[in-house]
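J.: only geometry, no sequence info:
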């Protein structure tokens, strides 16, 4: 428990120190008008208070990722906690801050436009396709996960819950953002806080401790001996570094009234999500006797079985059900905004105004049909593709942030270093994974490192060198 408190303390210190450094380097302009004030349309561009925006942002980004991911990551041992803490402070929160602030500077544009502004038109067109695919995968994952939990809890066939959640998604995707999302999500936020705090109190009272093996942070404890590199960094995405957040930040960038709120909303919400991830990672590391016992539960019923078992055991019947409902709320409140983001990305590409509900339906209905067809695939396969697509999106967005800073003559390494790390992770993973090229790790890792080196050289040649020379000539 002390290690959990220490990790949370590190996250808070990171927010108040490194978060301020990131903010100072970017340079928010308090007097600059935001899209919420200049482009208000009553549908997607709606001014809201900072507290409400923070809660909505937290619920938007905190889907199943910071729950299922850390549960699966706990199989590797306490090293998962280190990735959550340092990944969030130096990677995920930086990624979220720049995806939100660059969207504000681009009139609330979605991630493909933001990436295109910094990396060029090819990157924009690639991200248009890639981001929509990612969002559809996210939406599907965030339908199946809560549907399975509700089916276990209420003994109703999972198919009915899938249909009910999709029906809600359609409604939430097309109505103005302040009618459902802005009105009810702060209430859901209170439920999320109850779930998180309640489970940790229940863990303390129950007397559970870390695995008997002790806190071996750099020992791979996975019972199937799966390699920690790079699988841990794909398994725990949301909660550490997540490209899905780059698709969500523009939703709140369209509602923010002052650029100075960016650190609280974007960087801060990522730190909040990291705390959720730490809670579930700690539960995975503490509730079961060892990684073999944890893996047995996952094998039998997936991470959803762990959520159900831990919640009921620590909080009893009523408290456990409330905790499970909190877990159900997380993916649903991210799944609806995933489809909403996909609608807006398609609308931007087609240059189709979204003031008319018929225009919204014209885009939304085909998306939901495709989403339903994806649900027919095996969940495990969908999750692996989601994990890789998620981290690849994060990699691209971090490179876009680095390019922006380089062009502005600012300290770009706060984005460049995590971008390079995520490049190595994603390319090593897809080279090694069975869903990719299925190469042995002895080959996949050099491939990932080589591509990272090429990316760094290309970044320098295109952005750092030429722009630095231009600034010298201008002076």
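T.: Ah, there it is. Not measured: the values here are computed from a predicted model. Residues are numbered from 1 along each chain as shown.

J.: when you work out contacts or count neighbours from here on, use the C-alpha atoms and nothing else.
T.: Noted.

J.: so which helix or strand takes in residue 332?
T.: Secondary structure from DSSP states H and E places residue 332 in helix 291-350.

J.: also this one, for the comparison:
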């Protein structure tokens, strides 16, 4: 099969999903109201609560939720064949991710921009909230620690990407001032910002940078991780308009243009897919496709992390409630299109089946490297970009996605500590600086405590990311479903995805639990067990809440 057919089918289906299905969900299920006063206006403070143009906010939401996961997951999952990965990404984006993301924004917006964890306490109950926040904290810990490791590895492997990656921060700081102070129209700012970012990408190969050998007596990997967390800590405390919004917006444009360039190259080069549609010859040790496919591809089909961003930062910047459809659902479409591009790069970017099989020698192989290698080959054949420029472009795309997610993730982790401070009346923990230091410290303890001097300890709990993340998505849908029942609205459009996700995730957790037990990996076994118990407990709490609501509605009134 030719990659053009996969691209047109995938993008066409997602476009139809946005035009029709998202409109139905927004108008008939969530009933978004343009006249509802959003928390961004009600609590406007110029720091976290800032009414924001929907296109700028889309850029923040899209780049924050995308990260490296929609590249890593699909590029690993194609080991089972490209058809299962393609179908889950396309249909998952339309019927799961878009509904989840827009719903999380709506739910938070209707409850004073509370995070989905805090909102659980109001909607389901305090016990469910406490358990939910543990799951949220674990997901954020995984995302921040692992993405720091992933970014540092890419900066070391591709030194030509260092100048574009860090230069993007200075471009964003300038753009933030220009947009906030309205010195220039958004269109002109967008054009100049994109030109500046692509100029940095072109300049990158001629100015490769690496850290000095054994800086302060630590490895390059550890050095970059410390620098990344130092930057993220500062960025997470700055007003959102100063760095978070402009960086995410301009990166979103740059990254979207990168996707368009990659898809254009597919149209011109018309590469055939070298990977099998269904792989009947998977390497030894490859786990069963069911249910692992649905947790291996998390971001790109549906992801619990999206709910954290939607209810943590996005809802605090929503100008009009109706913007939730564009920001949330179309943000999911953007990530789905990235996952689709990844599948194409990781299956059609290799000349022969033998070349593809030489990369996919065991489960877990592929990832960002397959995306960069395959995508660079397609760009070279399609639009004539040189190999180094192509690799730099795709590496910068991956790093900027991961970096913006890490910025947002650390800010969200700070919110979690502040919410804990409010719940348990610990006043010092409610302070922004203290909560940020706790967030950074927890990540560094995992990175260096579990990973040693290299700082790669985040990878230790990465095997649990997919299941924990999908569990979080199911639990977010559960909160939204309970809200819909309370309001007397149709619930099946969130309930059916919720049931599917919980079944697949619990089965996957049980499979992993057995694997950790057989390997005598008691650390991951314990974490897996905690997540599994939390999932079952929260599900029971939500079921009880739904049962009470239904009984209350059935009782006759005087």
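T.: Nice, thanks for sending it over. Quick caveat, the model's predicted, so the values are computed rather than measured.

J.: quick check: TM-score for this pair?
T.: The TM-score (TM-score structural alignment, normalised by the length of the first structure) is 0.89; 460 aligned residues with a C-alpha RMSD of 2.9 Å.

J.: returning to what we had before: counting contacts, what elements does the following helix or strand past the helix holding residue 332 of the first structure pack onto?
T.: Remark: after helix 291-350 of the first structure, the chain's next helix or strand is helix 357-375, criterion DSSP H and E. Secondary-structure packing of helix 357-375 of the first structure (3 or more C-alpha pairs under 8 Å, 6 or more residues apart in numbering; DSSP states H and E): helix 121-154, helix 158-174, helix 291-350.

J.: helix 357-375 of the first structure vs the second structure, average distance?
T.: Average distance, helix 357-375 of the first structure versus aligned residues of the second structure after superposition (mean C-alpha distance after the TM-score superposition for the first structure): 2.4 Å.

J.: so how far does the helix or strand just after that helix sit from its counterpart in the second structure?
T.: Sequence order places helix 379-408 as the next helix or strand after helix 357-375 of the first structure, per DSSP H and E. In the superposition with the second structure, the average deviation recorded for helix 379-408 of the first structure is 1.6 Å (mean C-alpha distance after the TM-score superposition for the first structure).

J.: determine how far helix 379-408 of the first structure lies from the middle of the whole chain.
T.: Distance, stretch centre to chain centre, for helix 379-408 of the first structure: 10 Å (C-alpha atoms, centre = their mean, to the nearest Å).

J.: what do you get for stretch 5-17 of the first structure?
T.: Relative to the chain's own centre, stretch 5-17 of the first structure is displaced by 19 Å; criterion: C-alpha atoms, centre = their mean.

J.: chain center to the helix holding residue 332 of the first structure: distance?
T.: When distances are taken as C-alpha atoms, centre = their mean, helix 291-350 of the first structure is centred 14 Å away from the chain's centroid.

J.: go on, stretch 44-54 of the first structure?
T.: On C-alpha atoms, centre = their mean, the centre of stretch 44-54 of the first structure falls 19 Å from that of its chain.

J.: count of residues packed around residue 187 of the first structure?
T.: 12 (other C-alpha atoms under 10 Å).

J.: which position in the second structure pairs with it?
T.: If you follow residue 187 of the first structure across to the second structure using TM-score structural alignment, you land on residue 250.

J.: what's near enough to touch residue 525 of the second structure?
T.: 513, 516, 517 (C-alpha atoms under 8 Å, 6 or more residues apart in numbering).

J.: what do you get for residue 468 of the first structure?
T.: So residue 468 of the first structure contacts 407, 409 (C-alpha under 8 Å, 6+ apart).

J.: again, 10 Å this time
T.: By C-alpha atoms under 10 Å, 6 or more residues apart in numbering, the residues touching residue 468 of the first structure are 406, 407, 408, 409.

J.: secondary structure element holding it?
T.: Using DSSP H and E, residue 468 of the first structure sits in helix 465-474.

J.: ok and that helix relative to helix 379-408, angle-wise?
T.: Following axes from the mean of the first three to the mean of the last three C-alpha atoms, to 10 degrees, one obtains 20 degrees for the angle between helix 465-474 of the first structure and helix 379-408.

J.: out of the helices and strands packed on helix 357-375 of the first structure, nearest to residue 244 of the first structure?
T.: Closest to residue 244 of the first structure of those is helix 121-154 (C-alpha to C-alpha; 7.4 Å).

J.: any idea how far the aligned partner of residue 139 of the first structure in the second structure lies from residue 401 of the second structure?
T.: Using TM-score structural alignment, the equivalent of residue 139 of the first structure in the second structure is residue 144. Distance from residue 144 of the second structure to residue 401 of the second structure, counting by C-alpha to C-alpha, to the nearest Å: 13 Å.

J.: give me the common contacts of the two.
T.: Joint contacts of residue 144 of the second structure and residue 401 (C-alpha under 10 Å, 6+ apart) do not exist.

J.: ok, now which ones touch the match of residue 139 of the first structure?
T.: Going by C-alpha under 10 Å, 6+ apart, residue 144 of the second structure touches 150, 229, 232, 402-403, 405-410, 413, 439-440, 443-444, 447, 458.
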